[in-house]
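Novice: Let's see this in three dimensions:
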Amino acid sequence: MEKKDHSLDFEKPLRALEKQLEDLLKTSKESDLDVSKEVRAIEEKIERTKRETYSDLTPWQKVQLSRHPNRPYALDYVERLFEDFQELHGDRAFRDDAALVGGPACFEGESVMVLGQQKGRDTEENLKRNFGCPNPEGYRKALRLMKMAEKFAIPVVALVDTPGAYPGVGAEERHVAEAIAVNIREMAGLRVPVVAIVIGEG
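Specialist: Predicted structure coming up:
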């Protein structure tokens, strides 16, 4: 199956150069020609175009980048930055919320509690992850894990990437606004450091 191109409009010139480089390398491999000079020239042009493109983005283009489907999500960062991550589930009151992942891990030899909203890569996973929109049980799970971090005196690392709380009837029936408010209040009083990193929307 052909990989879908998720290029944004302002990235099209960059993608064209990358395709040109790819075609040149393919031709070189097939014909055994030395195209190193041309490859270097295109690579330099790609770097220059990248700098020019991403250094002068409009506010809307920045929003588009933050919502890009190929951006790394929370579990991608966890996999690459942390060791011994053990995902914990459930809020101990209703059920687990797959839109919010979290658990203890090690970062450069230090124990931390990692939390993050998780989106899906395809329709099935997006439905499972609720498109990264936590329900009240997700916020309560986050609070449970932050309190656990406080109990064990380890810092909290929050990877933020969400369009917002889930706005459904069920979420309102289970008091999503109250769950968010309690989290804000309790986070303000936590006796451990909390580092929030915006990795996408949020």
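Novice: going forward, measure contacts and count neighbours with C-alpha atoms only.
Specialist: OK.
Novice: got a list of what the most centrally placed residue in the chain touches?
Specialist: Centroid check for the chain by Cα atoms, centre = their mean gives Tyr73 as the closest residue, at 2.5 Å. With contacts defined as Cα atoms under 8 Å, 6 or more residues apart in numbering, Tyr73 is in contact with Gln118, Lys119, Asp161, Ile199, Gly200.
Novice: Which of those ranks first by neighbour count?
Specialist: Gln118 (28 neighbours; other Cα atoms under 10 Å).
Novice: Wait, it touches Ala74, no?
Specialist: Yes. With contact defined as Cα atoms under 8 Å, Gln118 reaches Ala74; the gap is 5.7 Å.
Novice: Spit out the residues that contact these two alike.
Specialist: Asp161.
Novice: quick one: the helices in this structure?
Specialist: 12-31, 36-54, 59-66, 74-81, 123-128, 136-151, 169-173, 176-188 (DSSP state H).
Novice: Here is the second sequence; please produce its structure so I can put it next to the first one:
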Amino acid sequence: MATHYLEFEKPIAELEAKIEELGLLAATSGSFETEIDGLKRKADQLRKKTYGALDPWQKTQVARHPQRPHFVDYLDALFTDYVELRGDRQFGDDQAILGGLARFRGQPVVVMGHEKGHDTATRLTHNFGMARPEGYRKAVRLMDLADRFGLPVLTFVDTAGAYPGLGAEERGQAEAIARSTERGLVLKTPMIATVTGEGGSGGAIALAAANRVLMLEHSIYSVISPEGAAGILWRDGARARDAANAMKITGPDLLAMKIVDRVIPEPMGGAHAEPDAAMLSVGDAVWEELQALMPLTPAELRKQRSDRFYAIGRL
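Specialist: A predicted model of the protein is given here:
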């Protein structure tokens, strides 16, 4: 797959294009190892400098990168014996949220997450990760199952928000999101949510009412998208950068406000640059948090969860 470069990565793209060009020339016109090594060092230094100083809008672009690992990738990398469970037992099956039973490093769990898709066909199948009410009702059904059998719940959040279409509203979108959020808050088993890309609005919190909320370094988590906020505040979606800068949507700000509990470092250049390393880091962090929660009783888990959310926004 060809590398997709973001706007602020153009200088890096130019250097890597020169490296590729010299590599092709070397096959016919002699060795260019010294020049190639020099350009590689320069590209690495530029990538390190660029990714060490990303502003919130640039992090938003990285969080939306089309080659960033998606839920299906995390399933393949971190879980075994996965059995998908479909349908909400009321209307249908929503493929924007996938989930089922699996083993995580030998531990039986219920796992679910938003899936955006990697190409045109899969993006349409998964509705770009924007779930309809039946997706959230499927999430409730899976959490009911986890409670019944005493299984931890692991969720992976990556959505711009819940689907705002007419049919979704007619079928009770707001109520379905509220029920899913409530179900997470009253679970008697450990629940860990990880924001892997975008964590947008109620569509995200419906899968993130957890004991521990983690996020990747270049992910975002917000009550509305920067474009949506700019449209409301200034009637101008083009001011999304201004909104992103003002909204405190990145890891350090969210950690300081205790909205998230942990920020997981990404490889240099973002999770899309080294997806296997990024997913391994996520797995290690989730496993560590799960081991800390497993000894707690159902009452302690529910109290910890309620205390965590009640504390947000309080001075």
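Novice: What does the superposition give as a TM-score?
Specialist: Here the TM-score for the pair of chains, by TM-score structural alignment, normalised by the length of the first structure, is 0.91; 199 aligned residues with a Cα RMSD of 1.6 Å.
Novice: re earlier: redo the contacts of Tyr73 of the first structure as CSV? Include distance to Leu17 of the first structure.
Specialist: Below are the contacts of Tyr73 of the first structure laid out as CSV (distance: Cα to Cα, whole Å):
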residue, distance to Leu17 of the first structure
Gln118, 32
Lys119, 30
Asp161, 30
Ile199, 27
Gly200, 26
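Novice: among the residues you listed, which two are most distant?
Specialist: Greatest spatial distance among the contacts of Tyr73 of the first structure (Cα to Cα): Lys119 and Ile199, at 11.9 Å.
Novice: ok, Asp56 of the first structure - how many residues close by?
Specialist: By other Cα under 10 Å, the residues close to Asp56 of the first structure number 10.
Novice: Need the counterpart of it in the second structure.
Specialist: Alignment note (TM-score structural alignment): Asp56 of the first structure maps to Ala53 of the second structure.
Novice: what about that match, distance to Arg47 of the second structure?
Specialist: For Ala53 of the second structure, the distance to Arg47 of the second structure equals 10 Å [Cα to Cα, to the nearest Å].
Novice: With Ala168 of the second structure instead?
Specialist: From Ala168 of the second structure across to Arg47 of the second structure, the span is 42 Å (Cα to Cα).
Novice: try Leu39 of the second structure
Specialist: In terms of Cα to Cα, Leu39 of the second structure sits 12 Å off from Arg47 of the second structure.
Novice: So what does Phe104 of the second structure match up with in the first structure?
Specialist: Aligned by TM-score structural alignment, Phe104 of the second structure pairs with Phe107 of the first structure.
Novice: Please read the previous query as pertaining to Pro226 of the second structure.
Specialist: Checking TM-score structural alignment: Pro226 of the second structure goes with nothing.
Novice: what's Pro226 of the second structure in contact with, if anything?
Specialist: Residues counted as contacts of Pro226 of the second structure (Cα under 8 Å, 6+ apart) are Ala240, Arg241, Ala243, Ala244, Met247.
Novice: before we move on, what about Gly202 of the first structure?
Specialist: Val160, Asp161, Thr162, Pro163, Gly164.
Novice: And Gly135 of the second structure, by the same measure?
Specialist: With Cα under 8 Å, 6+ apart, Gly135 of the second structure has these contacts: Gly87, Asp88, Asp93, Asp94, Gln95, Ala96, Ile97.
Novice: Same question for Glu11 of the first structure.
Specialist: Thr53.
Novice: Can you give me the distance of the counterpart of it in the second structure to Leu46 of the second structure?
Specialist: In the second structure, the residue matched to Glu11 of the first structure (TM-score structural alignment) is Glu9. In this structure, Glu9 of the second structure and Leu46 of the second structure are 9 Å apart, going by Cα to Cα.
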